[in-house]
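1. Structural data only, the sequence is not supplied:
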C-alpha cells in the first residue's frame, strides 16, 4: 500500500476504498506495476504497435537511432511496455558491441614479474622489503572498464529482473557479459548524470537514454523522469509523453516556416491577478511564432496537446474555453486562433471550429488529429500545410 500511496502522491494513480477492498484508477498512466502478490498491466486507451510506439517514444526523447537495420524485434507480449524499453536497450548495446566498445586508459596497480609502467617504490619497500622477485607497478592500460560501459552493464543486469520473456532474458544475459558493471545502480545513475558527450562517446547517447530509464524504474512523471519511487515495474504518463511529441513536432514545423517556438517559462503567460491567494497563469503547451508575408508581421499560434480520443467525440467545453483564452491572449482581435493536437491512430484529420458571439466571430480553433500509426517525421509537413 505504501507504493500505491506514493504513486497517488505523484499523480500516477488514484486510490479509493470501498466495502470489498481498494479501487485503483490509472487515469492516463499506462505500463506494468509489480506489487507484492500481483502484476498489473495497465493498457492505454488505444493500442499503438510496439515498433511504432518506440518510434514515437524515441522522437519525444530526441534519442538518436543509429541502427542501420530498419527491422526491430520489439516484444509485444502481455508483459507490457517494460519489455519494449528493455528491447530498445538491448538492441543499442548489441550495436555497440558489434562496432566495438569504447576503450580508455585506466590506471591499474598490480604485481608483475617484469617492470611495465612505473615502479611503486613505496609499495615495493613496505610490502616486498626491497626484494625484486615481484614488482609493484602502476600502469595505464586501454580497457573497456570505463563509465560509458559500466552504466550499460548495470542497466542490462537490472533489465533481467524486469522481463519475463525467456528469449529476451537469454539475449540480455549474453549482452551483459560484454559490459563491465558498476558497484551499484545508484553509482551508475550518478555517473549518467555526470557523463558529457564528445565525438568519442556520442554513439552511446541513445543506449544511455534507455539505460537511465531502466535504472530509475518505478513511478514515472514528467516524461519518464523518476520522482523517487522504487518499483519493479515501468509506468508511462501518456499526457506528458504526448506533450513532448507535440512540442517537438511544432518546433520543427515552426523552423521550416522560418519561425520558432517561444519558451514557456518566460513572461509570455496569461496571468490573473487580484483574486484571493497567489496569481494564476495560463500557458499553452507550445507557443509558435510564425512570420507573415512581410518580415514585420509575425503571428503567435498557441497549441495545446491533449491525450484524448477527439476523433470519436467532440471537443469538451472546458477545452474550448481554454483554447479561446489562448486565442484571445496571443492573437489579434480580428484573427484570434489556437490549435489542439490529439493522437488519432489509423489516419490524420483536421477540422475547424468557429466560436461566434452576438457581435461576430471570436476565434477559429484548429483540431489536429495526428496519425500515430505513421512515422513522426511524416506529420511535420502535413501539420505545416494544415495550420499555415
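-> Looks like it came in fine. Treat the numbers as computed from the prediction; the structure is a model and nothing was measured.
2. okay, CA-based contacts and neighbour counts for the rest of this
-> Will do.
3. so which strand or helix has residue 307?
-> For residue 307, there is no helix or strand it lies in under DSSP states H and E.
4. Residue 383 now?
-> Counting by DSSP H and E, residue 383 is part of helix 376-387.
5. quick one: buried residues of that helix?
-> For helix 376-387, the buried set under the neighbour-count rule, 16 or more other C-alpha atoms under 10 Å, comprises 376, 379-380, 383-384.
6. would JSON lines of those residues with distance to residue 114 be doable?
-> Below are the buried residues of helix 376-387 laid out as JSON lines (distance: C-alpha to C-alpha, whole Å):
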{"residue": "376", "distance to residue 114": "59"}
{"residue": "379", "distance to residue 114": "65"}
{"residue": "380", "distance to residue 114": "64"}
{"residue": "383", "distance to residue 114": "69"}
{"residue": "384", "distance to residue 114": "69"}
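7. In the stretch 151-300 of the chain, mark out all the helices, start to finish.
-> Listed in chain order, the helices found in the stretch 151-300 of the chain under DSSP state H, counting those that start in this stretch are 166-176, 185-194, 205-216, 238-256.
8. now the closest residue in space to residue 123 that isn't next to it in sequence, what's its secondary structure?
-> Nearest non-adjacent residue to residue 123, counting by C-alpha to C-alpha, 6 or more residues apart in numbering: residue 136, 6.3 Å away. Of the three states, residue 136 takes strand under DSSP: H, G, I helix; E, B strand; the rest coil.
9. Residue 136: what's it in contact with?
-> 109-112, 119-121, 123-124 (C-alpha atoms under 8 Å, 6 or more residues apart in numbering).
10. Comparison target, given below:
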C-alpha cells in the first residue's frame, strides 16, 4: 500500500498503465489528478481528494495536506450530512493496522452488523405468492382459474409472512458484499464475506436507492448506525455527492475533501439553509458567487487551505470583499474559516484605502483534532455579532 499526500507531487515507484492514464484524462478527474512524465519516472499530483485510489499496478492511500485522522474524516462526513456520527457515543478500537477511512468505515460496518445479528435481525410481514397443497392465507382466484383450474391440491395463495428479507437487512447485506470486494485489507474482505451470507441481500444499485429513501423510526432505529456506515461504503444516500462518481473511479473510494469541509463549516456556523448568491452581470452572461455559509447577514466562506503557514491570498481577500459589501454594505465584514492543527483561534485583516478602513475580514482557524460538534459552539462565539 503506497501513501501519498494531497497537493504534493509524488514520484511513483510503479508504472501507470494506458487504462490509468486514460482515466486521468477524463475532464472531471483531470481537476484532481495530474500525472507527468519526468526523467526519473512518472509523477502524480493529487488535488482536493483523499481516500483510496485503485490503479492497475498499485493502490494509493491519499491523505489530506492538513493532517486529519481517518476517524475524524468520518466524523466530518456524517456531521456534514446532518447525522449524528455513529461512533460518537462509544470509543472504538480499530483492528485494521494502518487503515485509512475507507477501511475504517468497513470495520465499523462489520461491528454494527455483528451487533444486529447478536440481537437478531428485524423481521416484518411481507406479501408473497406461493403454490400450496392447502389454503393458507388468501386464495388467488384469478391465478387459480388460469393456471391450476380444477387442481385442488395445487392452490395459488397470497400470504403475509414474517421474514428478514426487508430493506433494512438487504442494505446491510449489499454493503457487506461490496466491502468483500473493495476493502484494501484482505482480512476485512474475508470477514465481510463471512458476514454477508448471514444477511439477505439485494443489488448494489437497489441498496443505494433504498438508502436514498431510507427512514428510521422506533421499529428500526437500531439500524441507523449500520446504515450510516453502509452509505459510506456504498457512497450512497446523503454522502453520494461528496465522493467522485463511481462511473469514473470504479472501486476507488475518493472523498472530495474541499466539499466536505464546506459542508462542515456551513453546519458549524449555524448557517441559513438557502443562500441567495451575489450576481455579477457581464456583457453576455451573469455569474453568481455564493458564500458557504450565511449567519444572519454575515457571509462565511470555508477555505480548505493551510493559512497557518501562509498569508491569505489576494484572490480570497477580493472574494470576501465582494461578499462583505454585498451582504453588509453599512459595515462590510466577512469571515474565512480554515482548518488548522493548532487550537481554534481568530485574527482580523483590516482592508484600508487612503487610511480609511473599507472592510474587515475575520480569519478563524479551526482545530481539526476537535470533533465538529464541539468546534461549532466555539466557532459561533468567535463570529462577530
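-> Received the coordinates, thanks. Predicted, not measured: the structure shown is a model, and the values here were computed from it.
11. quick one: which of the contacts of residue 136 of structure 1 is most hemmed in?
-> residue 124 (18 neighbours; other C-alpha atoms under 10 Å).
12. Please give me every residue in contact with the residue nearest the centre of structure 1.
-> The residue lying closest to the centre of structure 1 (C-alpha atoms, centre = their mean) is residue 61, at 4.3 Å. Contact partners of residue 61 of structure 1, counting by C-alpha under 8 Å, 6+ apart, are residue 244.
13. Could you do residue 304 of structure 1 as well?
-> By C-alpha under 8 Å, 6+ apart, the neighbours of residue 304 of structure 1 are 284-286, 323, 339-341.
14. same thing but at 7 Å, please
-> 284-286, 339-341 (C-alpha atoms under 7 Å, 6 or more residues apart in numbering).
15. how about residue 160 of structure 1, what's its match in structure 2?
-> The alignment partner of residue 160 of structure 1 in structure 2, by TM-score structural alignment, is residue 180.
16. Name the nearest residue to its match, ignoring sequence neighbours.
-> residue 189 is the one closest to residue 180 of structure 2 (C-alpha to C-alpha, 6+ apart), at 4.1 Å.
17. Residue in structure 1 paired with the one you found?
-> By TM-score structural alignment, residue 189 of structure 2 lines up with residue 169.
18. Its match contacts residue 160, correct?
-> Yes. Residue 169 of structure 1 is within contact range of residue 160, at 5.9 Å (criterion: C-alpha atoms under 7 Å).
19. for structure 2, longest strand please?
-> Counting residues, the longest strand found in structure 2 (DSSP state E) is strand 356-367.
20. Look up the average distance of that strand to its aligned counterpart in structure 1.
-> Compared with structure 1 after fitting, strand 356-367 of structure 2 deviates on average by 1.1 Å (mean C-alpha distance after the TM-score superposition for structure 1).
21. Kindly name the residues of structure 1 that line up with that strand.
-> Going by TM-score structural alignment: strand 356-367 of structure 2 matches residues 360-371.
22. Which of the helices of the stretch 151-300 of structure 1 sits closest to residue 35 of structure 1?
-> Nearest to residue 35 of structure 1 among the helices of the stretch 151-300 of structure 1 is helix 205-216; the distance by C-alpha to C-alpha comes to 17.0 Å.
23. just checking, what packs against the closest one?
-> Applying 3 or more C-alpha pairs under 7 Å, 6 or more residues apart in numbering; DSSP states H and E, we find helix 205-216 of structure 1 packed against helix 81-99, helix 147-159.
24. hmm, back to that, contact partners of the helix holding residue 383 of structure 1?
-> With C-alpha under 7 Å, 6+ apart, helix 376-387 of structure 1 has contacts from 56, 249, 252-253, 370.
25. Among the contacts of residue 136 of structure 1, which one lies nearest to residue 229 of structure 1?
-> residue 109 (39.4 Å).
26. what range in structure 1 matches stretch 251-263 of structure 2?
-> Counting by TM-score structural alignment, stretch 251-263 of structure 2 corresponds to 232-244 in structure 1.
27. One more: stretch 45-55 of structure 2?
-> Residue span in structure 1 matched to stretch 45-55 of structure 2, by TM-score structural alignment: 25-35.
28. Tell me which residues are up against the matching stretch.
-> Residues contacting stretch 25-35 of structure 1 (C-alpha under 7 Å, 6+ apart): 12-15, 39-44, 80-82, 231-239.
29. Now check structure 2 for the residue matching residue 330 of structure 1.
-> With TM-score structural alignment as the criterion, residue 330 of structure 1 matches residue 327.
30. picking that back up, if I look at the counterpart of the residue nearest to the centre of structure 1 in structure 2, how far off is residue 74 of structure 2?
-> Using TM-score structural alignment as the criterion, the counterpart of residue 61 of structure 1 in structure 2 is residue 81. Distance from residue 81 of structure 2 to residue 74 of structure 2, counting by C-alpha to C-alpha, to the nearest Å: 11 Å.
31. Could you do residue 106 of structure 2 as well?
-> Residue 106 of structure 2 is 12 Å from residue 74 of structure 2, by C-alpha to C-alpha.
32. Looking at these two now, which is surrounded by more residues?
-> For residue 106 of structure 2 versus residue 74, the count of surrounding residues by other C-alpha under 10 Å is larger for residue 106: 29 against 20.
33. List the contacts of residue 277 of structure 2.
-> 288-290.
34. now the residues you listed: which count as buried?
-> Buried subset of those (neighbour count, 16+ other C-alpha under 10 Å): residue 290.
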